[in-house]
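1. sequence plus predicted model, see below.
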Amino acid sequence: MQRIGVFLSSKDNLPDSYIQAAQEVGEWIGRTGRTLVYGGAKKGLMEILARSVKFSGGRVMGVVPQILTDRNLVSDTLDITIPTVDLNDRKAVMVRESDLLIALPGGIGTLDEVFTVMAANTIGIHRKPVILYNVDGCWDTITAAIRDLCDKKLVSESQKELWTVIKCTAELEHFIQAQNGR
């Protein structure tokens, strides 16, 4: 698993714990010689993550929707730029280019990305692992809602295997080692 897709917030002024998690994941990607695949923005956690990857020796692939280019919001850290028409196109390219996908703290856009990947997994379009990096419980409400849908038989029990919740990069490393051993 060499290409790590990451969904996360482009917001500024977020809690220090979110910033630290983005830095740690970025450092891990870079230190292990992997490539980051992300949305290409130079704002918020997205830029922090990309800079951490670069500083740690990794490569950065930005999947950039036209609106970011139009607004001059494309990060200057990119080694590879893949232009896309819109956000839907960006999601499809990110999934195609990534071996696994991590969701760090994020808002509506991140939720959309996570659920799009899970839905595609559900119907067999791909089997890309989705990791919810649960900083300060940011994913607790979402995972509880999905468990509730399972309890109500709206989501099958087997679909709970479509995502993994982790709290640190050590758990991320363990998950990847387990996946590679399959």
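-> Happy to help now that I have it.
2. contacts and neighbour counts: CA atoms only from here.
-> Noted.
3. how long is stretch 156-174 from one end to the other?
-> 26 Å (Cα to Cα, to the nearest Å).
4. putting a second one here so we can go through both:
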Amino acid sequence: MAEPAFSVCVYCGSRPGESADFARAATAVGQWIGSHGGQLVYGGGRSGLMGTVAEATRLAGGRVVGVIPQALVDKELANRQCDELHIVQTMHERKAMMAERSNAFVALPGGIGTFEELFEVWTWRQLGYHDKPLGLLNVGGYYDGLLAFLQSSVTSGFMGNWQMDLLHTAADSDALLRTLVEAAGLSQEQIPLRSVI
């Protein structure tokens, strides 16, 4: 298999959520990554949105790299169909490897694990520990309340608008992924478009 054109770390729920829109969005993200010759880096599970985005990437011809702690192998049903499945000992190792293997980060709907992962890479970005772009896919307004709260943090003087500007947000997966890949320094001409059968 050829070297991937880019690598996107996706954070999302190990549950499917109540709306079919969440699974459709995860499928669209995986299809975009795979059809553009990319690589998915994610938490290594095969349940919920995690499994959906991984399977969509694989079926669209992309590489799939999963990273999962041993303690979660059974709980999150480790995805043995990954091109690479790394079983690590701690969450710290998991997150460090996922960050290291990626050009950009995107959060889909999820729970506190997804929130924690997003906030950590966002914090690292504002502190200058990395310069990789990050995005929030706001499917069906799922993150409206969080975004409103974050804006209230700016209004209250605990954050600056420049910090909010580090987080790209969109409701459309295609637009968000194009923005992130371009922000990572990869032009669209460098990214091949593969047909998805």
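-> Sure thing, it's come through. Just so you know, these numbers come straight off a predicted model, no measurement behind them.
5. ok, His168 of structure 2 touching Leu134?
-> Yes - when contacts are counted by Cα atoms under 8 Å, His168 of structure 2 is listed as touching Leu134 (6.2 Å).
6. out of those two, which sits in the busier spot?
-> Taking neighbours as other Cα atoms under 10 Å, His168 of structure 2 and Leu134 compare with Leu134 leading, 28 against 17.
7. the aligned residue in structure 1 for that one: what's it in contact with?
-> When structure 1 is aligned by TM-score structural alignment, the residue opposite Leu134 of structure 2 is Val130. By Cα atoms under 8 Å, 6 or more residues apart in numbering, the residues touching Val130 of structure 1 are 100-103, 114, 117-118, 162-164.
8. follow-up on the earlier one: overlap in contacts, His168 and Leu134 of structure 2.
-> Shared contacts of His168 of structure 2 and Leu134, counting by Cα under 8 Å, 6+ apart, come down to Leu180.
9. quick check: stretch 42-56 of structure 1 aligns to which part of structure 2?
-> Taking TM-score structural alignment, stretch 42-56 of structure 1 hits residues 46-60 over in structure 2.
10. C-terminal to the lengthiest strand in structure 1, what's the next element?
-> In terms of residue count, the longest strand belonging to structure 1 (DSSP state E) is strand 59-65. Once the chain leaves strand 59-65 of structure 1, the next helix or strand it forms, by DSSP states H and E, is helix 66-70.
11. list of residues touching that following helix?
-> So helix 66-70 of structure 1 is contacted by 41, 74, 83-86 (Cα under 8 Å, 6+ apart).
12. can you say which of those are buried?
-> Neighbour-count burial (16 or more other Cα atoms under 10 Å) applied to the contacts of helix 66-70 of structure 1 gives 41, 74, 83-84.
13. in the helix or strand hosting Glu182 of structure 2, which residues are buried?
-> Using DSSP H and E, the element containing Glu182 of structure 2 is helix 173-183. Buried residues in helix 173-183 of structure 2, counted by 16+ other Cα under 10 Å: 173, 176-177, 179-181, 183.
14. likewise stretch 148-168 of structure 1?
-> Neighbour-count burial for stretch 148-168 of structure 1 flags 150, 162-166 (criterion: 16+ other Cα under 10 Å).
15. I'd like those laid out as JSON lines, including distance to Ala22 of structure 1 and secondary structure.
-> Shown next, in JSON lines, are the buried residues of stretch 148-168 of structure 1 (distance: Cα to Cα, whole Å; DSSP: H, G, I helix; E, B strand; the rest coil):
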{"residue": "Cys150", "distance to Ala22 of structure 1": "30", "secondary structure": "helix"}
{"residue": "Leu162", "distance to Ala22 of structure 1": "22", "secondary structure": "helix"}
{"residue": "Trp163", "distance to Ala22 of structure 1": "19", "secondary structure": "strand"}
{"residue": "Thr164", "distance to Ala22 of structure 1": "18", "secondary structure": "strand"}
{"residue": "Val165", "distance to Ala22 of structure 1": "16", "secondary structure": "strand"}
{"residue": "Ile166", "distance to Ala22 of structure 1": "14", "secondary structure": "strand"}
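16. and the residues you listed, which two are the farthest apart?
-> Cys150 and Ile166 (20.2 Å; Cα to Cα).
17. and the strands in structure 2, which stretches?
-> Using DSSP E, strands in structure 2 cover 7-11, 39-42, 63-69, 84-88, 104-107, 134-137, 167-170.
18. does anything pack onto the longest one? Which helices or strands?
-> Contacts defined by 3 or more Cα pairs under 8 Å, 6 or more residues apart in numbering; DSSP states H and E place strand 63-69 of structure 2 against strand 39-42, helix 48-59, strand 84-88, helix 91-100.
19. what's the mean deviation for that strand versus structure 1?
-> Strand 63-69 of structure 2, aligned to structure 1 and superposed, deviates on average by 0.6 Å (mean Cα distance after the TM-score superposition for structure 1).
20. so what's Pro69 of structure 2 up against?
-> Residues in contact with Pro69 of structure 2, defined by Cα under 8 Å, 6+ apart, are 87-91, 94.
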